[in-house]
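Asker: Sharing a model that was predicted from the sequence below.
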Amino acid sequence: MAIKAIALDIDGTLTNDRKVVTPRTKMALLAAQDAGVKLILASGRPVQGLRAIASELALSEHGGLLVAFNGAHVVDAQTDEVLYDQPIDSDTMRELIGHVRDFDVIPWITRGGELFVERSSRHVIRYRDEDLDIVEHECRMCDLVPCEVDDLLETCATPQDKLLCAAEPEYLQERWRSMAEPFDGRLSAMFTADFYFEFMAPGVDKGRALAGALPKLGIDASEVVAFGDGQNDVSMIKWAGVGVAMGNAIDEAKAAADMVTASNNEDGIALALDEILG
C-alpha cells in the first residue's frame, strides 16, 4: 500500500544532536510532501515548540499535522484546527502537583506560548557534569516565555495537557516509579528525555493520537511511516504500518520497530525514506 503520511519525533530523531534538521533530511522530507505525503511532527513539545520546525519544513503549505504533548493535542498545521485533545482534568492535576512536591524535581506547565514554573523552584540541574538551566533550555528550545508564579496550582483552573518534571537523570531513574505509582491507571507517565519525566491524561500516547486523528483524513495505519528514538515513540512505532527506530534509539524502540536506520546524526530518516519510498 502507498505511504500517505510520515510521522516524526523531533529531538533525537528529526534533529541531530545540534538540534538542527540536516540539509539531506530536509530535502527528503520536502520531496515527500511534493509527492503528496503528509508530514506529522509528533513530540513531547507543546504546539508552540513545533512551529519553527513546521515552518522550516513547509507543513502549513502541505496540510501537515502537529502532535504535541506526547499525543494529548493534535492540530492542523495549516488551519490550527484541533483534531484531537485529551487534557488532564483540573482536580487530578492539582492532586498530581501536590504529590510531585514531595520529590526534588522541577515541575512546570506549558500553556500557549508560556511556561509556568513556581518562583521558589530551582532552575538548574546537574547534567553531564555541568550545570544546566533547564527552564531556560526548555524556553529556548520551544520558543516559550517563562512565567514565574507563587503557586503552580494557580494555573489549574482549567484542564492542562501535561505536567513536566525535570531533574537529574540519576534521580529520576531512582524515583520515577514512586512518582508514578499513585496515578497508575489514572494518568500516563513516561520519560521523554533522561532529565524529563512527564504526566499526561490516561491512555495518551503518540500512537493513540495518530489513531484518533488520521482516519478523519482518510489515512490508515498501514499507510504511515513513523520514526522515533525514545520511550514516548514506542506506541507510534508499533502503530504505524512501517515503524522505524533511529540508530541512536533506546533498545525498547528498536525492539518495537520494523527496521532500524542510521542515527539522527547520520541522516537516518533520509536513508530510510530512500528505501521505503524508492
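Answerer: Ah, there it is.
Asker: use CA for all of it now, contacts and neighbours both
Answerer: Fine.
Asker: which residue ranges form the helices in this structure?
Answerer: With DSSP state H as the criterion, the chain has helices at 23-34, 51-56, 59-62, 90-100, 134-142, 169-180, 206-213, 234-239, 251-256, 268-277.
Asker: And those helices: which comes nearest Ala2?
Answerer: Closest to Ala2 of the helices of the chain is helix 268-277 (CA to CA; 8.5 Å).
Asker: circling back: okay, the helices of the chain, which one's buried deepest?
Answerer: Among these, ranked by average contacts under mean count of other CA atoms under 10 Å, first place goes to helix 234-239 (a mean of 25).
Asker: quick one: that one to chain centroid distance?
Answerer: 13 Å (CA atoms, centre = their mean, to the nearest Å).
Asker: counting contacts, what elements does that helix pack onto?
Answerer: Helix 234-239 sits against helix 206-213, strand 224-228, strand 242-245, helix 251-256, with contacts defined as 3 or more CA pairs under 8 Å, 6 or more residues apart in numbering; DSSP states H and E.
Asker: Which residues does it contact?
Answerer: The contact list for helix 234-239 (CA atoms under 8 Å, 6 or more residues apart in numbering) reads 205-208, 210-211, 221, 226-228, 243-245, 252-253, 256-257.
Asker: With stretch 205-221 instead?
Answerer: Contact with stretch 205-221 is made by 4-5, 42-43, 67, 70-74, 83-84, 188, 232-233, 235-241, as judged by CA under 8 Å, 6+ apart.
Asker: so who does Ser121 touch?
Answerer: Contacts of Ser121 by CA under 8 Å, 6+ apart are Ile106.
Asker: Select from the contacts of stretch 205-221 every entry located in strands.
Answerer: Those of those mapping onto strands are Ala5, Ala42, Val67, His73, Val74, Leu83, Tyr84, Ser188, per DSSP state E.
Asker: measure the nearest residue to the second one once chain neighbours are set aside to Ala32 for me?
Answerer: What that stands for is Ala42. The spatially closest residue to Ala42, leaving aside those adjacent along the chain, is Val67, at 4.4 Å (CA to CA, 6 or more residues apart in numbering). Using CA to CA, to the nearest Å, we find Val67 at a distance of 19 Å from Ala32.
Asker: In addition, the following structure is provided for comparison:
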Amino acid sequence: MGEDGAVTSAPQRPDGPTPATRLIATDLDGTLLRDDKSVSERTVAALAAAEEAGIAVFFVTGRPARWMGVVSDHVQGHGLAICANGAAVVDLHAIDRHATEGQAADRQPSGREFVQVRPLPRITALKVVEALRAAAPGTSFAVELTTGINYEPQYPPFFQDPGANVATAETLLHEATDDDSAPVLKVLAHHSELAPDEFLALARSVAGAYASITRSSPTSLLEISGPGVSKASTLALCCEERGISPAEVVAFGDMPNDVEMLGWAGTSYAMGNAHPDVIAAASGRTVANNEDGVALVIERILAERTARTEA
C-alpha cells in the first residue's frame, strides 16, 4: 500500500469463496478508464475475454449517454450501459452505429435508444433546488435531460453544448410539464466554496427526503436523481431481468456514487485510488485505475475458472 493509502500490489480478495461470476459491473471514470480517459489494451483484452467466457459486462456510470463514446468501441455482445447514476439504460451499439454513419461518437442518442429511463420528476427537482438555494447560497445548477444538458449562467464552464438553454434552474424545470417534455435524468448542483463531502452531507440533510443525492467528481459537484434511483437499484433490475443474483455479480468503483452498487454486489472491489466511503463499502480492493485494477481482477477470475475446469 502506498503512502496515500492506494493499493500498489495484487488485489485483496474478499473474505470467503468467490461464487461463479456471471456479470461484471464496472464504473468508468477513475475505475475502468485511466486518468487520460483511455481504455488500456490490457483492459480491452480482459473485457473481451470475459464476454468470450460467457460473463456479461455492464458499464455503470454517472456519465450521460452522450459521453459514452469513450467505451463504445469496446462494446462486446451485450451493448448495454447504465448511465446517469442509474437514471437510464442505453444501447451502446446504437451510439457506435451513429459514429460509423459519420456522426460524432459522443453524440446524444435519440429517445428510441434509451432502453429504460427512470426520471427525476420536475416538481421533485424544484423542491431540491429550493432546499439547496436556502441551505447553501451560491449553489448553481444544471439540468440533464434525455436530449442533452441545460444550465444556469453561473454554472462552471464545461463541454459547452451548442443546443443548451441557459436560464435559472426554476425556469428550465418549469419549461414544460412531465407529460409533454423530455425526461429529467438528473440535476447537477455545484458550489465553489464548500468542500465536496461537506456539500454532499448538507444536501442529503436538507433534500435527501426528496431525491437520491450523490457525487462522482473530485469537486463540489453533486448529482441528484429520482427517489430510489442509483447505480445499484438499476443494476438490480437489469440483473433480475436476466436471472442473475447479486452473488453472481462482481462490481468495481471509486467514488461515493458507487457505494450502493458495491454493497449490493456479491463481490466488489474498491480501486486503489478510491474514496474512503468506497473502501468501506467494498468487499475487496484492487490497484488503481492507472494500473489496470479492473483488468487484473478479471484476469484472475478467468484464470481461476480455467483452473477449475481443468481440475
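Answerer: Yes, it's here. These numbers were taken from a predicted model, which means no experiment stands behind them.
Asker: so what number do they get for TM-score?
Answerer: The TM-score (TM-score structural alignment, normalised by the length of structure 1) is 0.83; 258 aligned residues with a CA RMSD of 2.3 Å.
Asker: Next, count neighbours for the spatially closest residue to Asn248 of structure 1 that is not a sequence neighbour.
Answerer: With CA to CA, 6+ apart as the criterion, Asn248 of structure 1 has its nearest non-adjacent residue at 5.0 Å, and that residue is Ser263. By other CA atoms under 10 Å, the residues close to Ser263 of structure 1 number 21.
Asker: mind checking what Ser263 of structure 1 lines up with in structure 2?
Answerer: Counting by TM-score structural alignment, Ser263 of structure 1 corresponds to Ala288 in structure 2.
Asker: Make sure its match is actually in contact with Gly272.
Answerer: Yes. Between Ala288 of structure 2 and Gly272 there is a contact under CA atoms under 8 Å: 4.0 Å.
Asker: Please give me every residue in contact with Pro202 of structure 1.
Answerer: Applying CA under 8 Å, 6+ apart, the residues near Pro202 of structure 1 are Gly185, Arg186, Leu187, Ser188.
Asker: Now tabulate these in CSV and tack on neighbour count.
Answerer: Shown next, in CSV, are the contacts of Pro202 of structure 1 (neighbours: other CA atoms under 10 Å):
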residue, neighbour count
Gly185, 12
Arg186, 15
Leu187, 21
Ser188, 18
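Asker: Tell me the one among those nearest to Lys19 of structure 1.
Answerer: Nearest to Lys19 of structure 1, judged by CA to CA, of the contacts of Pro202 of structure 1 is Ser188 at 26.8 Å.
Asker: Please say which position in structure 2 the closest one maps to.
Answerer: With TM-score structural alignment as the criterion, Ser188 of structure 1 matches Ser212.
Asker: just Ile3 of structure 1 next, same as before
Answerer: Using TM-score structural alignment, Ile3 of structure 1 sits opposite Thr21 in structure 2.
Asker: re the thing from before, output the helices and strands packed on helix 234-239 of structure 1 in CSV; the columns should cover distance to Asp89 of structure 1.
Answerer: As requested, these are arranged in CSV below (distance: least, CA to CA, whole Å):
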stretch, distance to Asp89 of structure 1
helix 206-213, 18
strand 224-228, 28
strand 242-245, 32
helix 251-256, 30
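Asker: Looking at these, spot the one closest to Leu172 of structure 1.
Answerer: Going by CA to CA, the one of those nearest Leu172 of structure 1 is helix 251-256, 18.3 Å.
Asker: Would you mind getting the average deviation of the closest one from structure 2?
Answerer: Helix 251-256 of structure 1, aligned to structure 2 and superposed, deviates on average by 1.6 Å (mean CA distance after the TM-score superposition for structure 1).
Asker: Counterpart of Val224 of structure 1 over in structure 2?
Answerer: So Val224 of structure 1 corresponds to Val249, using TM-score structural alignment.
Asker: typed the wrong thing, it's Ile276 of structure 1
Answerer: In structure 2, Ile276 of structure 1 lands on Ile301 (TM-score structural alignment).
Asker: what's near enough to touch that match?
Answerer: Thr21.
Asker: how far away is it from Val250 of structure 2?
Answerer: For Ile301 of structure 2 relative to Val250 of structure 2 (CA to CA), the value is 10 Å.
Asker: Now do the shared contacts for these two.
Answerer: Thr21.
Asker: what residues are up against Ile224 of structure 2?
Answerer: Lys186, Val187, Leu188, Ala189, Ala211, Ser212, Ile213, Thr214.
Asker: what does Lys254 of structure 1 give?
Answerer: Asp229, Val244, Ala245, Met246, Val260.
Asker: Now do the contacts for the closest residue to the first one other than its chain neighbours.
Answerer: Counting by CA to CA, 6+ apart, Ala249 is the residue found nearest to Asp229 of structure 1 once chain neighbours are left out, at 3.9 Å. Contacts for Ala249 of structure 1 were tallied using CA under 8 Å, 6+ apart; they are Gly12, Gly228, Asp229, Gly230, Ser263.
Asker: quick check, nearest of the residues you listed to Glu114 of structure 1?
Answerer: Among the contacts of Ala249 of structure 1, Gly12 lies closest to Glu114 of structure 1 (CA to CA), at 23.9 Å.
Asker: Is it correct that that closest one is in contact with Asn264?
Answerer: Yes. Between Gly12 of structure 1 and Asn264 a contact is recorded at 5.9 Å, counting by CA under 8 Å.
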